[in-house]
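A.B. asks: Below is the sequence, then the predicted model.
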Amino acid sequence: MQKVIDSSLEVFDQLISFIDSIDDDIYQTHSRPLFDSNIGQHLRHILDIYQALIRNKQDTIIDYDIRLRGIPLESNRRDAIITLNTIRQWLTQLTPDDMNRSVSISTEVAISEKHSAIFQTSFGRELFFASNHTIHHLALMVTLAKVLGWRAINDYGVAPATATYLREQQSAQNQHDGVNQ
C-alpha cells in the first residue's frame, strides 16, 4: 500500500509543479466553448475528493458529494499551492493501517434526479481512485493551459499504464537505434 501513497505524492508533485508553472491569467481563464470550467475550478474539484478522504478521519462515510464551489483557490494560485502542500503533507502521514481500513463511500449515481448510493471499500482503494481522478483532471488542465498559450513540455497528466507503455516504447526504440548504428 505504500506504493499507492508514493504514487499519490508523485501526482501531487506534478500538480504543484504545473500550478506553479502557469500564470494567473491561464489559471483563471475560461476557454469556452472547449471548457466551461477554468483550471482553478478543476483543481478545486480534485481537492474536493481529497477533502472527503481527510474528513473520513472524523466521519464514518466518505461523502464525495460535498463540494466547496466558489472558494478563493478557484481563482487564487497562491491559495491553491498552500492547500496542495497541506494535503501533500497529510498524504505523507498516512499509515498502512489507514490504507487497509474498511470505509463506506456515499456518492450520487443518477443524473436526472438526486439519488445516492453507499458502497463498501477500503481507504487505500479510495486514495488510488483520488490519484487517478487527479491524473485525469490534470490532463484536462494541461490541455486548457495549452489552448491558452502555455508552452511547457511535460508528461503531466499521463496515466500510470500509459507511462509504462511510453517507457517501453522508448526502450524498444533505443534498442533498435543501438542495433542500427
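C.D. replies: Arrived safely, thanks for sending.

A.B. asks: going forward, measure contacts and count neighbours with C-alpha atoms only.
C.D. replies: Noted.

A.B. asks: Look up the closest residue to residue 4, ignoring the ones flanking it.
C.D. replies: In space, residue 4 comes closest to residue 128 once its chain neighbours are excluded; the distance is 6.1 Å by C-alpha to C-alpha, 6 or more residues apart in numbering.

A.B. asks: Next, count neighbours for that neighbour.
C.D. replies: Counted with other C-alpha atoms under 10 Å, residues neighbouring residue 128 total 19.

A.B. asks: ditto for residue 11
C.D. replies: 22.

A.B. asks: Pretty sure it sits against residue 128.
C.D. replies: No: between residue 11 and residue 128 there is no contact, the gap being 10.9 Å when judged by C-alpha atoms under 8 Å.

A.B. asks: For the helix or strand harbouring residue 124, name the packing helices and strands.
C.D. replies: According to DSSP states H and E, residue 124 maps onto helix 123-147. Applying 3 or more C-alpha pairs under 8 Å, 6 or more residues apart in numbering; DSSP states H and E, one finds that helix 123-147 makes contact with helix 2-21, helix 39-55, helix 96-100.

A.B. asks: here's the one I want to compare it with:
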Amino acid sequence: MSSPSPALATSPEQNGFSDDATARARLLEVSTAILRQAVNLVEDSLTTDQQLTAQSNYIPGSTIGKHLRHARDHFALLAEAISTPAPHVLNYDKRARNTPMESQRKAAADALNEAIAQLHEVVPTANLAEPITLHAVTPYPQVMETTFARELWFAGLHAIHHWSMVRVIAGELGIKLEDTFGFAPSTIVHMESKAALGKPKI
C-alpha cells in the first residue's frame, strides 16, 4: 500500500495537536472568529444597505456585499459537502450570486450566522482526514482529491483574503472598521505578543 500524499496528510500529530478533538476545536474556533469579523462589520460598522452594494473604484466590479457572500459560501458549501453521504463532492463554483446578503445588512448577518451554525453542527464530529473530491474550474475543469481539514483551513485563509479587500472598499466609503478586521487570527496573536513586549502593533 502506498503512503498518503504529503499534501493530504492531516493527522493530529502533523497538525501540531495531540488529538483530533483538539484539532477540530481549533479549526472551528478560527473559522468562527473569521466569520464573526464579518458579522460585526455588518451589524456594527455598516449603517446603510447601500454600503453593501457601492462599487469600488480601486477593485473594479467589487462590492462589500459580493465579497461577504463569496467568502461565506465557501464555508457553507464545505459544510454541506461533508454532511452528505460519502463519497463527498465539493464544487465551490456552484455558488448562488446576487443573493439578498449582497444588498441587505440583515440578510448578510443572517447568512453569516447560519454558516457559523452549520460549522458548529458538523465540525465537532467530522473526520479531519475525510476524503473529499474537489471540482474546480481554473479555467479548465479540474478534479482533485483533498480532505475536510485542508478545505476548512483554506476557507479561512480565503475569507481573510476577501476581508482585506472589504477593508479597501470600506476605506473608500469612509467606514471605520475594527483594527483587527481582515487580519488572520494568527496575525492578531502575533501583534498582541509584540504589543505586550512594548513593540509597535505592525
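C.D. replies: The structure has been received and is ready for your questions. Note that this is a predicted model, so its numbers are computed, not measured.

A.B. asks: before we move on, back to that, structure 2: matching residues for the helix holding residue 124 of structure 1?
C.D. replies: The counterpart of helix 123-147 of structure 1 in structure 2, counting by TM-score structural alignment, spans residues 148-172.

A.B. asks: contact partners of the matching stretch?
C.D. replies: Counting by C-alpha atoms under 8 Å, 6 or more residues apart in numbering, the neighbours of stretch 148-172 of structure 2 from elsewhere in the structure are 8, 10, 27, 30-31, 34, 38, 56-58, 63-64, 67-68, 71-72, 74-75, 78, 82, 127-132, 176-177, 181-184.

A.B. asks: Filter the residues you listed down to the buried ones, ChimeraX style.
C.D. replies: Entered in ChimeraX, the line below selects the buried ones among the contacts of stretch 148-172 of structure 2, by 16 or more other C-alpha atoms under 10 Å:
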select :10,27,30,31,34,38,56,63,64,67,68,71,72,74,75,78,82,127,128,129,130,131,132,177,181,182,183,184
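
A.B. asks: just to revisit the earlier point, check which residues of the match of helix 123-147 of structure 1 are buried.
C.D. replies: Residues of stretch 148-172 of structure 2 classed as buried: 148-152, 155-170 (neighbour count, 16+ other C-alpha under 10 Å).

A.B. asks: give me the number of residues near residue 197 of structure 2?
C.D. replies: For residue 197 of structure 2, the tally of surrounding residues (other C-alpha under 10 Å) stands at 8.

A.B. asks: How about the secondary structure of the alignment partner in structure 1 of it?
C.D. replies: Alignment of residue 197 of structure 2 against structure 1 is given by TM-score structural alignment, with residue 172 as its counterpart. For residue 172 of structure 1, the reduced secondary structure class is helix; criterion used: DSSP: H, G, I helix; E, B strand; the rest coil.

A.B. asks: Distance check, residue 2 of structure 1 against residue 91 of structure 1.
C.D. replies: Distance of residue 2 of structure 1 to residue 91 of structure 1, computed by C-alpha to C-alpha, to the nearest Å: 11 Å.

A.B. asks: Neighbour count for those two, which is higher?
C.D. replies: The neighbour count for residue 2 of structure 1 versus residue 91, taken as other C-alpha under 10 Å, is higher for residue 91 (18 against 12).

A.B. asks: check contacts around the aligned partner of that one in structure 2.
C.D. replies: Under the alignment defined by TM-score structural alignment, residue 91 of structure 1 corresponds to residue 119 in structure 2. Contacts for residue 119 of structure 2 (C-alpha under 8 Å, 6+ apart) come out as 28, 75, 76, 79.

A.B. asks: which of those line up with contacts in structure 1?
C.D. replies: With contacts defined as both residues aligned by TM-score structural alignment, their matches' C-alpha atoms under 8 Å, residue 28 are the ones among these whose aligned partners also touch in structure 1.

A.B. asks: Just give the number of residues close to residue 175 of structure 1.
C.D. replies: Burial measure for residue 175 of structure 1: 11 neighbouring residues, criterion other C-alpha under 10 Å.
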